[in-house]
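[1] Predicted model and sequence follow; I will ask about them next.
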Amino acid sequence: MTVVPGGGAPTVPTPGDKWHKSSYSANGGNCVEAREHTGGADVRDTQNRAAGYLEFTGGEWAALVNAVRGL
């Protein structure tokens, strides 16, 4: 995982890769957004987008998703 500070330029995503809100986020304001791309995925805080994001490789992202799913 890499921390990309606010204003950091993504290295792998293309302009067509769009951020989307997690389906597990409630409407209470504590939300995260993700965007998947060929290199993995990025995750950021919906309320603080300018702070940057976390960048995951494909293997890291798969491990996180599998852990959350309990696999």
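    Received, thanks. The model shown is predicted, which means the values in this text are computed figures rather than measured ones.
[2] use CA for all of it now, contacts and neighbours both
    Fine.
[3] do you know how far residue 18 is from residue 51?
    18 Å (CA to CA, to the nearest Å).
[4] where exactly do the helices run in this protein?
    Under the criterion DSSP state H, helices of the chain are mapped to 58-69.
[5] can you give me the strands in it?
    Assigned strands in the chain, in chain order: 2-5, 20-21, 32-37, 40-45, 52-57 (criterion: DSSP state E).
[6] structure B:
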Amino acid sequence: MNAHERLPHIDQLAWRKSSYSSEEGGECVEVAACPGRVHVRDSKDTTRAALAVRPTAWTAFVEFAAH
């Protein structure tokens, strides 16, 4: 990505929550992908800062967590 490319604002991302999550306020995160980054945030407090990682790091984490 070069300095002239504009990423979407965090509020404009399409956030998704796991299908394993309940609406009862459990421990859950939401993720949103955009070019070159996967954003992760706390679904209970979406005003807190999101973590941004490279897609390869997110894939490695998901593969590790699945075991």
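    Yep, that arrived. This one's a predicted model, so the numbers in the text were calculated from it and none came from an experiment.
[7] TM between them?
    Once superposed, chain against chain, the TM-score is 0.68 (TM-score structural alignment, normalised by the length of structure 2); 60 aligned residues with a CA RMSD of 2.3 Å.
[8] Output the strands of structure 1 in TSV; the columns should cover distance to residue 64 of structure 1.
    Below are those laid out as TSV (distance: least, CA to CA, whole Å):
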stretch	distance to residue 64 of structure 1
strand 2-5	14
strand 20-21	17
strand 32-37	13
strand 40-45	11
strand 52-57	9
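[9] now, of those strands, which is deepest in the fold?
    For the strands of structure 1, the largest average neighbour count (mean count of other CA atoms under 10 Å) is found in strand 40-45, namely a mean of 21.
[10] That one vs strand 52-57, what angle?
    Orientation check (axes from the mean of the first three to the mean of the last three CA atoms, to 10 degrees): strand 40-45 of structure 1 against strand 52-57 gives 160 degrees.
[11] which bit of structure 2 covers strand 40-45 of structure 1?
    Strand 40-45 of structure 1 corresponds to residues 37-42 in structure 2, going by TM-score structural alignment.
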